[in-house]
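S.K.: I'd like to go over a predicted model; first the sequence, then the structure.
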Amino acid sequence: MASVKKFQVTFDCAEPGRVARFWCEVLGYVVTLPSEGQDSWAVCSDPTGEGPRMYFQRVPEGKVAKNRVHVDVRAGTGLVGAERLAVLEAERDRLVALGAVCTNVLYADENNESCINMQDVEGNEFCLD
């Protein structure tokens, strides 16, 4: 039987501290920053140790294309219909106040429940699911 591995998600960004603080607010994680005056990296960690670590590293180039991998923030797990949409919209509003951008609301149909497409403070795509 294969062993379970811990993993981290790494983001390239221009301002690691800013992006890390945003994601810590989204997920309830805690931030670790380098020494004062440096902004070459930052880390978000789940205080319970259960969730994946998120690592943010400064790179010189900007984002130029759609992410091939994105984070789904599971805000509506177990909910359906209008109740799910209301929870997702409330979370969207909270994250917009933190600097996120809502790009699209996908409403439930006969095959799928609602979800909301968003971008973080540097334009990285994620979904409220």
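M.R.: Structure's in. What do you need?
S.K.: When you work out contacts or count neighbours from here on, use the C-alpha atoms and nothing else.
M.R.: Fine.
S.K.: now the strands: where do they sit in the chain?
M.R.: Taking DSSP state E as the criterion, the chain contains strands spanning 8-13, 30-32, 41-45, 53-58, 71-73, 101-106, 115-119, 125-128.
S.K.: In TSV, list those strands along with mean neighbour count.
M.R.: Converted to TSV, these look like this (neighbours: other Cα atoms under 10 Å):
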stretch	mean neighbour count
strand 8-13	16
strand 30-32	17
strand 41-45	23
strand 53-58	20
strand 71-73	15
strand 101-106	16
strand 115-119	20
strand 125-128	21
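S.K.: would you turn the ones you listed into JSON lines with distance to residue 92?
M.R.: Formatted as JSON lines, the strands of the chain follow (distance: least, Cα to Cα, whole Å):
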{"stretch": "strand 8-13", "distance to residue 92": "21"}
{"stretch": "strand 30-32", "distance to residue 92": "21"}
{"stretch": "strand 41-45", "distance to residue 92": "20"}
{"stretch": "strand 53-58", "distance to residue 92": "21"}
{"stretch": "strand 71-73", "distance to residue 92": "11"}
{"stretch": "strand 101-106", "distance to residue 92": "7"}
{"stretch": "strand 115-119", "distance to residue 92": "8"}
{"stretch": "strand 125-128", "distance to residue 92": "7"}
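S.K.: and here's the other structure:
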Amino acid sequence: MPSVQQFQVTFDCREPERVARFWCEVLGYVVPPPPKGFATWDEYTRSRPPEDQDSWFACTDPSGVGPRLFFQRVPEGKVVKNRVHLDVRAGAGLVGDERLATLEAECARLVALGAVRVQLLLADDENESCIAMQDIEGNEFCLD
């Protein structure tokens, strides 16, 4: 029996708070309260050494079911395809035209938040339709 109780998904990025807030909007996640002893995240950030300020940010599923998302600042930009990506399941259980309409509506919402539509992948013998997308720093994800 595995001893893992929870897991989080970690993103390397240039602007952790900006990317975290984007994913909060995409997934309905929330920013957790600041650490004990701090009234706001800004207060916490100002308390840290300058080189550590804005070095990470996180968001959580308000229901407690989904994984915590952690965003850490790295100096380099994204240069190759992700080895892991998220599938945002907006069309789960839907097929055909109903699925495509749902995906297109959600895609429009995400593009308005700053995401980039890459490609519509139409259903085939093995998979339902999905839309390949990128977040605001170019990380790939599928709208599924």
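M.R.: Cool, got the structure. Keep in mind that this is a model prediction, so the values were computed, not measured.
S.K.: Would you tell me which of the strands of structure 1 gets closest to residue 65 of structure 1?
M.R.: Evaluated over the strands of structure 1, closeness to residue 65 of structure 1 peaks at strand 125-128, with 10.3 Å, by Cα to Cα.
S.K.: Give me the mean distance between the closest one and structure 2.
M.R.: Here the mean offset of strand 125-128 of structure 1 against structure 2 after fitting is 0.3 Å, by mean Cα distance after the TM-score superposition for structure 1.
S.K.: which residue numbers in structure 1 go with the lengthiest helix in structure 2?
M.R.: Longest helix of structure 2, by residue count under DSSP state H: helix 96-113. Per TM-score structural alignment, the counterpart of helix 96-113 of structure 2 in structure 1 is residues 81-98.
S.K.: which other residues reach that stretch?
M.R.: For stretch 81-98 of structure 1, contacts defined as Cα atoms under 8 Å, 6 or more residues apart in numbering pick out 22, 26, 75-76, 101-102, 107-108, 113-116, 128-129.
S.K.: By how much does the longest helix of structure 2 deviate from structure 1 on average?
M.R.: Mean deviation of helix 96-113 of structure 2 relative to structure 1 after superposition (mean Cα distance after the TM-score superposition for structure 1): 0.5 Å.
S.K.: give the contact list for the residue nearest to the spatial centre of structure 2.
M.R.: Nearest to the geometric centre of structure 2 sits residue 23, at 3.8 Å (Cα atoms, centre = their mean). Listed by Cα under 8 Å, 6+ apart, the contact set of residue 23 of structure 2 reads residue 29.
S.K.: go again using 6 Å as the cut-off
M.R.: Residue 23 of structure 2 sits next to no residue when contact means Cα atoms under 6 Å, 6 or more residues apart in numbering.
S.K.: quick check, nearest of the contacts of stretch 81-98 of structure 1 to residue 60 of structure 1?
M.R.: residue 22 (20.2 Å).
S.K.: what's the closest non-adjacent residue to that closest one?
M.R.: In this structure, residue 22 of structure 1 finds its nearest non-sequential neighbour in residue 98, 6.8 Å apart by Cα to Cα, 6 or more residues apart in numbering.
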